[in-house]
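# Quick one: sequence plus predicted model below, questions after.
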Amino acid sequence: MNAATPIPAAIDWARVRADFPLLDRQVHGKPLVYFDSANTGQKPEPVIAATDDFYRRHNANVSRAVHALGNEATDAYEAARGKLARHLNVRSDELVFTSGTTFAINLVAYSWALPQLRPGDAIVLTRMEHHANIVPWQLVAQRTGATIKVAEITADGALDLDALDAALTQEVKLLGVAHVSNVLGTINPVREICRLARKRGVVTVVDGSQALPHMAVDIAAIGCDFYALTGHKMCGPTGTGALWARREHLAAMPPFLGGGEMIRQVRFEGTTFNDPPHRFEAGTPNIAGQVGLGVAVDYLGALGMANVAARETELLAHLTEEMRKIPGLRIIGTAPDKAAVVSFLVEGAHAHDLATLLDLEGVAVRSGHHCAHPLMQFYGVPATCRASLAFYNTHAEIEAFIAALLKVRRLLG
């Protein structure tokens, strides 16, 4: 993503920005500079309108009624699944709707890994994983007798591929890896990693939460076994997302949750379950949210993910250049292949104090451990600030952020 790709003049990024109503507001009497898109992305008008329209005109439950509204709701819900499947280059019947990546990874942990793992087996995770790709595996390991192994990173925040190769020993049954680090912005070579794992017979789970907002993702080309994603980071509503899994895994996996929709027939003597993906979608889903996610996919597709990536690369280069001019500022994560995420610290300032003072200047950044305690431990810090960009940000906002950062640094002495 660092390679400079010219943005077509046909895209008016100021006009694109105008699609996002929240970006027009003020905070503490100052124009909002929203640099927290890695936490959650803002929503364009078409997504907001789609969710509103669903509740106003089509609200009914899916797959439970033969009346017109029920059919409309079901059609819209399944159409959203189809849109997302095409966006990812997968089959729609391999795509399970979830509330997001956390649920998706837990689904793999309890429905695939729990029945499969035995004492002596091992799970490999990278140092840069989000807690959502650590804690479920710890819970399953405790119940199965499996162990956790860690693939380390280099000082600049790149995954040490030689260490990963060495970690994939005979007892390893599963590898969990982030496509893009939520703290470092590092883009991992997941296609190469999955090919390496496949040669060893290791099942791969890719956390795609931070990849989908920034780049085109072709799951078929990656060659993983499972791919988890979150909708709210890619312009979709909160409480949306999906798990893609190879068909043979889905067919063999027992249900994770029981209830409506995931059954064919229930008798007290036993239950016959539905086919995937519906087998894993118990209960009433976030119908309006997933419909909105389908519209978010349409929106990103109309922009073109190559154009999104190019725009963000340009913004990231500007932001990084300006931040490096600030005395006492340390950027954490300088791998050569990065998404538009910059974690940083300022000498003598706690990350929370820094973020609080920036907020008073109208600048929204995240501070804390970013659900990545093991990564903080690697760098020897309790927390960082994180500025994360999206295609709807501007060069003027970067200048405003730098001015605010310099002002805050003076205040902190």
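Arrived safely, thanks for sending.
# From now on I want contacts and neighbour counts done on CA atoms only, so please keep to that.
Fine.
# The residue nearest to the spatial centre of the chain - nearest residue in space that isn't next to it in sequence?
The residue lying closest to the centre of the chain (CA atoms, centre = their mean) is residue 209, at 1.1 Å. Nearest residue to residue 209, sequence neighbours excluded (CA to CA, 6 or more residues apart in numbering): residue 229, at 4.7 Å.
# try it against this one:
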Amino acid sequence: FIPWQQLAKRQQATFTVTPVKPDGTVDIAALLAAITPQTKVVAVAQVTNVAGDTLPIAKIAAKAHAVGAVVVVDGAQAVAHLAVDVQAMGADFYAFSGHKIYGPTGIGVLYGRADLLQHMPPIQFGGEMISEVRDDVSTWADGPIKYEAGTPHIAGVIGLGAALTWFDQSVNAAAFDNEHQLVDQLRAGLAAIPDVTVYGNQASLATVSFNLTGIHPHDLATFLDEQQIAVRAGHHCAQPLMARLGVPATVRASFGVYNNADDVERLIQAVQAARRYFHGID
């Protein structure tokens, strides 16, 4: 969000933010309608990080490409929870963080179409990314190396490579199905608790965001933490979405391949206990 916002300011371009529905999911019809012949870049998340909705990237890319726009996909929330085929979805660029797929922090992956990478100028200058250096002019290496100036994050690359190898060999459709079942279990359990608001919908992927009426999300998260339940509370780097939902923040539970139904039941029971504690219910 922020890089495109700032680029638009520098280039005096129009920065259009797609609207969301009351449950926090993206309004796909409005998004597609916003893509016009004047559109240059469409930047979307394959899976959003609060409501957990999955966007139809192939459909969005088809509309964008029809008007000559480039499609940039944030895959951080998607890559560990579903099968990803960047070419099939029509992504021109696809990015994700290493720690989102059980790898180290401080490193990630950016896929880009070869013809676009060849056309674009480098963003940093230094060793390895050059072809030839003279007093008055320098030329750049071809391909991805043009964008990898200086000494690479060698330890991070090795760690991320190991994580990707493990993920490819160990995580399968059954693991993805288990995550879906856990999301369904949690959504149903939270929805049955009075005073709890659950965002997103039944198609939410790997993430469930919720609030307890009258209780700040940080207080609820602290209560859960004392029950040895780890959640995240805050605006989740999505302050514009929080403003549209009319809340300061949410509590978010995120699932991985290590979670099971007992974890979900413990969380549901802990939220029930938090409601009794904060609302003074015996």
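Here it is on my side, so go on. As the structure is a prediction and not an experimental result, all values here were calculated from the model.
# follow-up on the earlier one: distance of the residue nearest to residue 209 of the first structure from residue 353 of the first structure?
The gap separating residue 229 of the first structure from residue 353 of the first structure is 32 Å, by CA to CA, to the nearest Å.
# the more surrounded of those two?
Neighbours were counted for residue 229 of the first structure and for residue 353 using other CA atoms under 10 Å; residue 229 has more, 28 against 14.
# Can you tell me what the more buried one aligns to in the second structure?
For residue 229 of the first structure, the aligned position in the second structure is residue 96, judged by TM-score structural alignment.
# same thing with residue 253 of the first structure?
Residue 253 of the first structure maps onto residue 120 in the second structure, by TM-score structural alignment.
# Also residue 319 of the first structure?
Match for residue 319 of the first structure (TM-score structural alignment): residue 186.
# can you give me the helices for the stretch 301-413 of the first structure?
Along the stretch 301-413 of the first structure, counting by DSSP state H, counting those that start in this stretch, helices occupy 305-323, 351-360, 373-379, 395-412.
# could you give me the residues in the second structure that the last one aligns onto?
Helix 395-412 of the first structure falls opposite residues 261-278 of the second structure when the two are matched by TM-score structural alignment.
# Show residues contacting that stretch.
182, 185-186, 189-190, 193, 195, 212, 215, 220, 223-224, 227, 229, 281-282 (CA atoms under 8 Å, 6 or more residues apart in numbering).
# ok, average deviation of it from the first structure?
For stretch 261-278 of the second structure, the mean distance from the matching residues in the first structure following superposition reads 1.5 Å, by mean CA distance after the TM-score superposition for the first structure.
# Which positions in stretch 317-333 of the first structure come out as buried?
319, 320, 323, 329, 331, 332, 333 (16 or more other CA atoms under 10 Å).
# how near is the residue nearest to the first one when sequence neighbours are not counted to residue 211 of the first structure?
Once flanking residues are discounted, residue 319 of the first structure sits nearest to residue 398: 6.1 Å by CA to CA, 6+ apart. Between residue 398 of the first structure and residue 211 of the first structure the distance, using CA to CA, works out to 22 Å.
# ok, residue 237 of the first structure touching residue 287?
No. Judged on CA atoms under 8 Å, residue 237 of the first structure makes no contact with residue 287 at a distance of 10.7 Å.
# the more surrounded of these two?
Neighbours were counted for residue 237 of the first structure and for residue 287 using other CA under 10 Å; residue 237 has more, 27 against 24.
# still on that earlier bit, for the residue nearest to residue 209 of the first structure, give me its contacts.
100, 101, 104, 207, 208, 209, 212, 241, 242, 243.
# One more pass at 6 Å, please.
Residues in contact with residue 229 of the first structure (CA atoms under 6 Å, 6 or more residues apart in numbering) are 101, 208, 209, 241, 242.
# Just to be sure, it is in a strand?
Yes. Assessed with DSSP: H, G, I helix; E, B strand; the rest coil, residue 229 of the first structure lies in a strand.
# separation between it and residue 354 of the first structure?
Taken as CA to CA, the span from residue 229 of the first structure to residue 354 of the first structure is 30 Å.
# What is the neighbour count of the nearest residue to residue 112 of the second structure once chain neighbours are set aside?
Distances taken as CA to CA, 6+ apart place residue 93 nearest to residue 112 of the second structure, at 4.4 Å, with adjacent residues excluded. If you count neighbours by other CA under 10 Å, residue 93 of the second structure ends up with 21.
# ok, residue 93 of the second structure - contacts?
With CA under 6 Å, 6+ apart, residue 93 of the second structure has these contacts: 72, 111, 112.
# need these in TSV with secondary structure, distance to residue 165 of the second structure and neighbour count, can you?
Output for the contacts of residue 93 of the second structure, formatted as TSV (DSSP: H, G, I helix; E, B strand; the rest coil; distance: CA to CA, whole Å; neighbours: other CA atoms under 10 Å):
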residue	secondary structure	distance to residue 165 of the second structure	neighbour count
72	strand	25	22
111	strand	17	16
112	strand	21	18
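# longest helix anywhere in the first structure?
helix 68-88 (DSSP state H).
# State the next helix or strand along the chain beyond that helix.
Once the chain leaves helix 68-88 of the first structure, the next helix or strand it forms, by DSSP states H and E, is strand 95-98.
# centre of the chain versus that following strand, how much separation?
14 Å (CA atoms, centre = their mean, to the nearest Å).
# what's the helix or strand just after that strand aligned against in the second structure?
Using DSSP H and E, the helix or strand that directly follows strand 95-98 of the first structure along the chain is helix 101-107. Helix 101-107 of the first structure corresponds to no residues in the second structure, going by TM-score structural alignment.
# do stretch 203-216 of the first structure as well
Using TM-score structural alignment, stretch 203-216 of the first structure pairs with 70-83 in the second structure.
# Please apply the same query to stretch 142-153 of the first structure.
Using TM-score structural alignment, stretch 142-153 of the first structure pairs with 9-20 in the second structure.
# buried stuff in that stretch?
For stretch 9-20 of the second structure, by 16+ other CA under 10 Å, it's 19, 20.
# now do stretch 273-280 of the first structure
Neighbour-count burial for stretch 273-280 of the first structure [16+ other CA under 10 Å]: 273, 274, 276, 277, 278, 279, 280.
# Which residues are in contact with the equivalent of the fifth one over in the second structure?
Read that as residue 278 of the first structure. For residue 278 of the first structure, the aligned residue in the second structure is residue 145 (criterion: TM-score structural alignment). Neighbouring residues of residue 145 of the second structure by CA under 6 Å, 6+ apart: residue 129.
# Give me the secondary structure label for residue 145 of the second structure.
helix.
# what about it, distance to residue 73 of the second structure?
Counting by CA to CA - residue 145 of the second structure and residue 73 of the second structure are separated by 21 Å.
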